[in-house]
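J.: the following comprises the amino acid sequence and a computationally predicted model.
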Amino acid sequence: LKLRLLMRASAKYADAGARIAATAALPLLSAATDKDASIAYVGTNTVNSWVGGSNNWGNGGEFERRRPSKTLVDKMLSLNDPRVPVWFAPIENPWTSDAAKDGVSFATTDPNGYTYSSTWEYVDVTKPEIAAQVSNILDKDKVYAGFIAGMFGDFKNGNGHYNTAAGGTNGNFKVSKFSKLFQQNTHALLKAQIMNKDEVQFVLAEAAVKGYITGNADTYYRAGITFSMKRWGISDAAITTYLAQSSIALPGDSPGKLAKIAEQKWISLFSVAAEAYLDLRRTRLPNIFSNGLLSTYTFPNRYRYPGNELGQNVTAYNIGVATLLPAVDDEFSKMWLLK
């Protein structure tokens, strides 16, 4: 945790490198036998269950309306990432450009044994309802597809979904859901995560590129990927195949290395949303903003102060707001860490 926080604040401390080096020299989560700092879910009530399970979201709208982003799914598919079928469900009614496959159903069993049924639908532009959605059909001939972050009210038409009457408020048969793993109250792969070995290795990889420590950035980087995949039950053989790809290799230049490390760290933080956001806020890597919709929005930098501070702690509240840039209590002002 100290290593994480030092890297997060490294731009504000002249001696950040020395502090990080001293911390990196301490015993860390670095061996395959080291356990992640995480807590298993008991799964008996709303408090001790995974949030997506029947004790919380269940099979209802809360789970249905949360979909993986197209940015993440596309990136993982382009890298042949074996975590895709662990995290995401096959599309229920995927598009096909092959008329012969129209109406053909197929079953999929994911690595955790959960089963899914899908049926291909031909992009038949002679049908008015399909022709009207052609511009929205971004993924066809694919079993997995994500939803474009920032579409908001257009969710029901994501990837050309037109059967909104059947889909209801939250349904979309043309975009993947999260896998059934995330509908469980408890599972060996679902943990309340505090600090994982993979995050430690990615921080060390970044520190090595920046010259804070003398270790090998590539070694840390590959260890981070390996630990992340093993945390999700990926086999050694699949990990070896993944790491052997040229698209995974670190480039020769430092900016390129930092970008690649950030990309893999971002993927590995998939179920640790707060840390993924904070790292993105710090580095602006990977560049996930230019999806055609999010690029028009100002990136949020902070939470607003709680409303009760105005009534119960107004003096300290005013002092705090005065330190922001600009001195406005909203999500876009910068605190000392970001100035």
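T.: Structure's in. What do you need? Numbering: from 1, shown residues only.
J.: contacts and neighbour counts: CA atoms only from here.
T.: OK.
J.: secondary structure class for residue 276?
T.: helix (DSSP: H, G, I helix; E, B strand; the rest coil).
J.: neighbours of the residue lying closest to residue 79 once chain neighbours are set aside, how many?
T.: Nearest residue to residue 79, sequence neighbours excluded (Cα to Cα, 6 or more residues apart in numbering): residue 247, at 6.9 Å. By the criterion of other Cα atoms under 10 Å, residue 247 has 13 neighbours.
J.: if I look at residue 247, how far off is residue 75?
T.: 11 Å (Cα to Cα, to the nearest Å).
J.: check residue 42 too.
T.: Applying Cα to Cα to residue 42 and residue 75 gives a distance of 33 Å.
J.: equivalent analysis for residue 303, please.
T.: 29 Å.
J.: same deal with residue 154?
T.: Counting by Cα to Cα, the gap from residue 154 to residue 75 is 22 Å.
J.: these two: which has the busier surroundings?
T.: residue 75 (13 against 9).
J.: got the contact list for the more buried one?
T.: Taking Cα atoms under 8 Å, 6 or more residues apart in numbering, we find residue 75 in contact with no residue.
J.: list the buried residues of the helix or strand containing it.
T.: For residue 75, the element it lies in under DSSP states H and E is helix 70-78. By neighbour count on 16 or more other Cα atoms under 10 Å, the buried set for helix 70-78 is 70, 71, 72, 73, 76.
J.: second structure for comparison follows:
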Amino acid sequence: MKKLHNKFVIIPLLLACMIFSCKDLTELNENPNGVAPETVNPNLVLPTILTEAGKLYVNLGYQDIAGVVQHTQKDAWSSGHNDYDWGGDQSWNAYYDVLRNNDLLYNRALQTNFEFHQGVSLVMKSFMFGLITDLWGDAPYTNALKGEAGSTADILPSFDSQDKIYAGIIADLEKANTLLSKSKADYEGIVDNVDVIYGGNPAKWRKMANSLMLRYYMRISGKQPDVAKAGIEKIVANAAQYPIFASNADDATMGFAGNSEADSWPANTVTDASGSNYRRIKMCATLVERMQTLKDPRLGIWANKVEVPLVIDPKQPPKTDKIVDGKRILSPDKVGAEPVDTDPEYVGMPPSFSALPSSYNLNPTPGQTSFNPHVSFLNDIYKAAKGPLLRARLISAAEVNFILAEAALKGWAAGAAKDRYEAGVKASMETWTVGDKYAAYIATPGVAFDNTLKQVIEQKWIAGWTAATEAWFDFRRTGLPALKAGPAAKREVLPVRFYYMQDELRINKANAQDAVSKLEVTNYSQADNGNSAWSKPWLLQGTGKPW
């Protein structure tokens, strides 16, 4: 009986094996609830690419890079934001995750002959690889995104030089310009609502491609001026073939749904009920004081007035410290040698001024959970999870006009520098709802055009609010505005790149070390052994910028 029992168990098993051996094992391993990469509709992939790219960009420009370019400072958990203490391990994994999805989008768009999606994919590829090389320097590019191929060269890709990456970006944008040149009715597969930037509008994506080309031509202008000049002049001279942003309606921006932390404006007080992330971001004195000097109406859109102004009154008796009519009245002896700002409206925090920034301006509650009533918080609009002004701003008409103003100042055929500059200022003011104050502002001393690069870059720096990454890249390239590191900063000057992450240095050691060896070690690189935020990549080598 035991033998018969074994026979009846074994025979069905053998039959099952014979049946299933005729089938592809990958077929058996399919997820019935998933979508196979080889059959996925491009419209299912596109929203993830756009939203994740937008979040990455706004998190740079609203968080630590806003600290670098002194738009904001933090009064708690502040060392990365204020002092550039980045720990030497800044990961690009999220950027390559977007690029892997984007590569899938492009391949599926090729297979389905969705030319609109091909064009959009090339624009986003350029945007993301542009960010990677701008932030880190040399990076995997030609052999990136090929890990599934399985060869060592694909799994451990070599790093392309910056000049090759920028050339590839510009070439892809040229291709996108052609792919996106038809009317919307001539494309297949467009689903408007999955395009969270332009709602399926090919003409606007085409303008974005060419506007990004202007960005990257200007980026390489210090190293390859002839290439940059020819590229910018070609675009400007051929408006029909190379349309660019003409107004704020063309801006590449992404709103937020505001339903959860994952799809909300960062550091809001809706998904973060404690409000700590919002509360610790303060206006930086560098930006505040310059905007006050220029009587810039955008300041009131971005910042709250101080809740309790300080008043130092020498007529008060010693040890006076009291609240009167909403003001804190102090006798001079209560202040001593402490730095104070008694501006009755807006007070910014000095950049990297102390290891305990929450103590600034005689804050009565210094510490990680402080609430400083004597420094300007961001405007209450930044407490919200979504809103008309809470957008990831990838590139704008204001930026395009400032690029062309700079090109004109170089003597390139890019229009009149004054006209371009004023158009950039006006576009930014309209974006931030104060366009009605443009006429008065543009006539203000310091704003009225003076034909200098310093002024153009300063206004571009101001206009870069919440998109401060471009301001950092401009500072590295031009040394403008002349930002100075504070006394508590990790180095005496501002950083110029991100660190290659330790995983890359360990796992892809030979290629990563080769990239590190091509960085220019400076007097500020110190113990970082080449892979320093103060080592210069190709883009800055030999330029004498920014320091």
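T.: Everything's here; your move. Note that this is a predicted model, so its numbers are computed, not measured.
J.: what's the distance between the residue positioned nearest the centre of structure 2 and residue 333 of structure 2?
T.: The centre of structure 2 sits closest to residue 57, judged by Cα atoms, centre = their mean, with a distance of 3.4 Å. Taking Cα to Cα as the measure, residue 57 of structure 2 falls 46 Å from residue 333 of structure 2.
J.: do residue 269 of structure 2 as well
T.: Distance from residue 269 of structure 2 to residue 333 of structure 2, by Cα to Cα: 38 Å.
J.: check residue 347 of structure 2 too.
T.: Counting by Cα to Cα, the gap from residue 347 of structure 2 to residue 333 of structure 2 is 22 Å.
J.: quick one, which of these two is more surrounded?
T.: Neighbours were counted for residue 347 of structure 2 and for residue 333 using other Cα under 10 Å; residue 347 has more, 26 against 14.
J.: any idea what that one aligns with in structure 1?
T.: Counting by TM-score structural alignment, residue 347 of structure 2 lines up with residue 145 in structure 1.
J.: re earlier: which part of structure 2 matches the helix holding residue 75 of structure 1?
T.: Going by TM-score structural alignment: helix 70-78 of structure 1 matches residues 285-293.
J.: how about residue 19 of structure 1: what's its closest non-neighbour residue?
T.: residue 6 (7.4 Å).
J.: structure 2: which residue goes with that neighbour?
T.: Matched to structure 2 by TM-score structural alignment, residue 6 of structure 1 sits across from residue 217.
J.: in three-state terms, label its match for me.
T.: When the rule is three-state DSSP, residue 217 of structure 2 gets the label helix.
J.: tally of neighbours for it?
T.: When neighbours are counted by other Cα under 10 Å, residue 217 of structure 2 comes out with 24.
J.: over to residue 321 of structure 2?
T.: The burial count for residue 321 of structure 2: 17, using other Cα under 10 Å.
J.: then the one 5 residues further on?
T.: The criterion is other Cα under 10 Å. On that basis, residue 326 of structure 2 has 11 neighbouring residues.
J.: any idea how far it is from residue 512 of structure 2?
T.: Taken as Cα to Cα, the span from residue 326 of structure 2 to residue 512 of structure 2 is 57 Å.
J.: what of residue 398 of structure 2?
T.: 37 Å.
J.: again, but for residue 492 of structure 2
T.: 27 Å.
J.: of those two, who's got more company?
T.: When residue 492 of structure 2 is set against residue 512 and neighbours are counted by other Cα under 10 Å, the residue ahead is residue 512, at 25 against 12.
J.: now do the SS call for residue 86 of structure 1.
T.: Counting by three-state DSSP, the backbone at residue 86 of structure 1 sits in helix.
J.: ok, it touching residue 232?
T.: Yes - in this structure residue 86 of structure 1 lies within contact range of residue 232 using Cα atoms under 8 Å: 7.5 Å.
J.: so which of the two has more stuff around it?
T.: Under the criterion of other Cα under 10 Å, the comparison of residue 86 of structure 1 against residue 232 puts residue 86 first, with 21 against 18.
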